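Colleague: build me a model from this:
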Amino acid sequence: MTIAVLGAGNSGLAMSAHLSQLGCDVNLWNRTRHNIEKLIRTKTIFCEGLKENSVRINLITDDIDEALKDVDIIMVTTPAYSFFDIGCLIAAKIKENVPIILNPGRTFGAMRLERIIKEHSSLNSVSIAETQTILYTCRKYDEDRVKVFSLKRDVRIASKKMETVNSILEKLPYEFRNRFEIEESLAKTTLSNVGMVLHCAPLLLNSGWTENRDNSYKYYYDGITPTIGAFIEKIDDERVSVAKRLGYDIETTKAWMERSYGIKGKTLYECIRNNEAYKKIDAPDSLDHRYITEDIPFGLVQIEKIGKLINVETRTITLVIDLAEQLFNADYRKAADWLDEDVVKEIRIM
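Modeller: Purely as a prediction, here's the structure:
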């Protein structure tokens, strides 16, 4: 089986190494050649935390035609803000029977990517699934090196059609597919994006520490205190309330963490403290980071907009977005311009 992995970031390196270990031919693509020049020369990823430390990759390239040639599955591991560019880039090059998995889809990623591909191609249908979160808790610490702290379990995955997900997973190695759990509804999976809860507010509220060049800190263990932990649970409550008004009962971030990592805690803060995989994860060294540039516009903003359309108040989420827009002089809310009453109707019947 040949799998194209799009994106050579944290999860792209981890997934490429993992699937290669399991016997797949992986074509790893990255838009910026400068960031993969060493990998192109060596075709080797050093991955701490998996069975083998040194993993040979079938192909590493910045040529999208080369990456997509004769592939069976396309794995997208790029941030959600790149989905438009990815969709435009691959629309005319993919075959109708080649499925795409967004790892993860963040919020409404599969819906947005499907629209983009159909607008830029002659395809009548395209099979797109999305995961709730990335399979790996991992960090890339060099161009060809990544550390996997944990492999999550029961990662939710869904598509508009249940049979699509079944057919995709059947193609993948057992050791890989058994980490996933098929969700009954794409809406439940996409509304269960926990990244927006765990990433945005803690980084914003630690802006001074993050920009201090003389110090570093552990993101989860140092950056999320009891007060910040209680604050992000308010964000989570609003996310769950929006989903409920749409007709979906989704799990809280605390319940997700307990299920995915096999831990317990009375509060989300306690779960974070009890999560061994989080102990060594360093905080970003810049505020120009996907925790802001991805998780606010393609997480919190999407929930806030849907909340307005269905009359659910999201005061805490709105506060975080307002703070980010003022700090960075950015218009993150434009990312939700595509959401309207018709989209809400579509979400309700998924």
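Colleague: going forward, measure contacts and count neighbours with C-alpha atoms only.
Modeller: Will do.
Colleague: can you tell me the SS state at residue 15?
Modeller: helix (DSSP: H, G, I helix; E, B strand; the rest coil).
Colleague: one more, for comparison:
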Amino acid sequence: MTTVAVLGGGNGGHAAAADLTLRGFDVRMYEDEAFIGKMKKVAESKNIHLSGACGNETVRIGMVTSDLKEAVADVKYILVVVPAFAHEIYAKKLSEVVQPGQIIFLLPGTFGSLIFWKELKKAGKEGVILAETHTLPYAARLVDDGEILVMSRFNPLKVGVMPASKTRETVAELSQFFDGLEPSESVIACGLSSLNPIIHVPGCILNAGRIEYAKGDFFFYTEGFTDSVVRTVEAVDAERIVLLKSFEYQWDVVAHGIGSGTETDDVKQAVAENPNFAKIKGPANVKDRYYSEDIPFGIAQWAKLAKQVGVQTPVMDSLVNLGSLILEEDCWTAGHSLESLGIQDMSLERLKLYMENGE
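Modeller: As a prediction, this is how the structure comes out:
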């Protein structure tokens, strides 16, 4: 039986721990001691009730702990399922306890592998491989303490590996956990494949008034994706594609990744034909993660990277500036800096080499 550590006690962490346990893996679930009280039932009983697309069953997790060293000891595969703002914290903690031969897999990454790589190098931890997906493997919601509803799985999942020279063998190993893993050229290519910054940010900023008024009683996709919003999404996507092309990475229009089942270049059609989108309400306020994560840790990171390599992103820049006003914080500095990613001042060619070999 393969043992896997799942770090994080949120929606994604619960879904991964329950799903992987149900599929026969020995799961060690970790949550920081400051937050494990929010999953008291799971910590005490080790049980998670899973429902929805991954099955309907109560599963018993092999280990539930707030001791990180215990969670990852002698475990080859470490799944980090936490928001982007926690990546730096987890990178520092893991760099103290991981060993050569282990694989740290971020679900999702949003360039987070670069933070972990930087910390591992600083700690002298050679031989640890980093990988990340472009999105969570599950659309999931915690119904209650110890009860997780999985509405759907995401397939395919794009995967970037750091260093990229280890991509083929790493993706092959990680395929035991999730179906449909597709290798990306690098963690930058993978991060630039995320749908959330492209869709959530224009949708949230252009519907800010409605979101504040409705307080969650608002169908984000079916009501919020009017023609003007869609045009803004497509303009952001066009800038993203120029950035990918500058690295000579493969690209596809955002509509192809929405998962409607119909290949179309039309974002509005792709959204309308996705039955899962029709169920989604909210956000309930302008401090929601669609704002607080996808602007500073998503689209702002893209725009900062673009500026460094000489790509113009006026639409992204405008959305970051407007997002800063709405969130009442500087979204340019609230997320990860290029320095924290370990790539500040690197030229385009230097960046491509660094992604490939980690040096």
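Colleague: the helices in the stretch 101-250 of the first structure, which residues?
Modeller: Shown for the stretch 101-250 of the first structure, the helices assigned by DSSP state H, counting those that start in this stretch span residues 109-119, 162-171, 174-177, 186-190, 195-205, 207-211, 219-223, 226-246.
Colleague: just the ones you listed: most buried one?
Modeller: The highest average neighbour count among the helices of the stretch 101-250 of the first structure, using mean count of other C-alpha atoms under 10 Å, belongs to helix 186-190 at a mean of 26.
Colleague: count the residues that sit near residue 274 of the second structure.
Modeller: 16 (other C-alpha atoms under 10 Å).
Colleague: which residue in the second structure aligns with residue 160 of the first structure?
Modeller: In the second structure, residue 160 of the first structure lines up with residue 162, judged by TM-score structural alignment.
Colleague: can you tell me the closest non-neighbouring residue to its match?
Modeller: Excluding its sequence neighbours, the residue lying closest to residue 162 of the second structure (C-alpha to C-alpha, 6 or more residues apart in numbering) is residue 130, at 5.0 Å.
Colleague: residue contacts, the corresponding residue of the first structure for the one you found?
Modeller: Using TM-score structural alignment as the criterion, residue 130 of the second structure maps onto residue 128 of the first structure. With contacts defined as C-alpha atoms under 8 Å, 6 or more residues apart in numbering, the neighbours of residue 128 of the first structure are 99-102, 110, 114, 159-160.
Colleague: what's the answer for residue 8 of the first structure, then?
Modeller: Contacts of residue 8 of the first structure (C-alpha under 8 Å, 6+ apart): 28-30, 36, 77-78.
Colleague: next one: residue 80 of the second structure
Modeller: 6-8, 104-107.
Colleague: among those residues, which one sits closest to residue 258 of the second structure?
Modeller: residue 107 (17.8 Å; C-alpha to C-alpha).
Colleague: quick one, what contacts that closest one?
Modeller: Contacts of residue 107 of the second structure (C-alpha under 8 Å, 6+ apart): 79-82, 132-137.
Colleague: what do you get if the cut-off is 6 Å, keeping everything else the same?
Modeller: Neighbouring residues of residue 107 of the second structure by C-alpha atoms under 6 Å, 6 or more residues apart in numbering: 81, 132-133, 136.
Colleague: so how far is residue 145 of the first structure from the counterpart of it in the first structure?
Modeller: Alignment note (TM-score structural alignment): residue 107 of the second structure maps to residue 103 of the first structure. Per C-alpha to C-alpha, to the nearest Å, residue 103 of the first structure is found 20 Å from residue 145 of the first structure.
Colleague: the strands in the first structure, which residues?
Modeller: Counting by DSSP state E, the first structure has strands at residues 2-6, 25-29, 44-48, 54-56, 59-61, 73-76, 100-102, 128-131, 136-142, 145-151, 155-159, 180-182.
Colleague: nearest to residue 258 of the first structure among those would be which one?
Modeller: strand 155-159 (12.3 Å).
Colleague: from residue 190 of the second structure, how far out is the residue nearest the centre of the second structure?
Modeller: By C-alpha atoms, centre = their mean, the mean C-alpha position of the second structure lies nearest to residue 108, the distance being 2.6 Å. With distances defined as C-alpha to C-alpha, the gap from residue 108 of the second structure to residue 190 of the second structure amounts to 10 Å.
Colleague: again, but for residue 199 of the second structure
Modeller: 16 Å.
Colleague: one more: residue 219 of the second structure?
Modeller: 29 Å.
Colleague: residues contacting the residue nearest to the centre of the second structure?
Modeller: 132-136.
Colleague: again, but for residue 40 of the second structure
Modeller: Taking C-alpha under 6 Å, 6+ apart as the test, residue 40 of the second structure contacts no residue whatsoever.
Colleague: what's it aligned with over in the first structure?
Modeller: Checking TM-score structural alignment: residue 40 of the second structure goes with residue 37.
Colleague: and for the equivalent of residue 144 of the second structure over in the first structure, the neighbour number?
Modeller: By TM-score structural alignment, residue 144 of the second structure lines up with residue 142 in the first structure. Using other C-alpha under 10 Å, residue 142 of the first structure is surrounded by 13 other residues.
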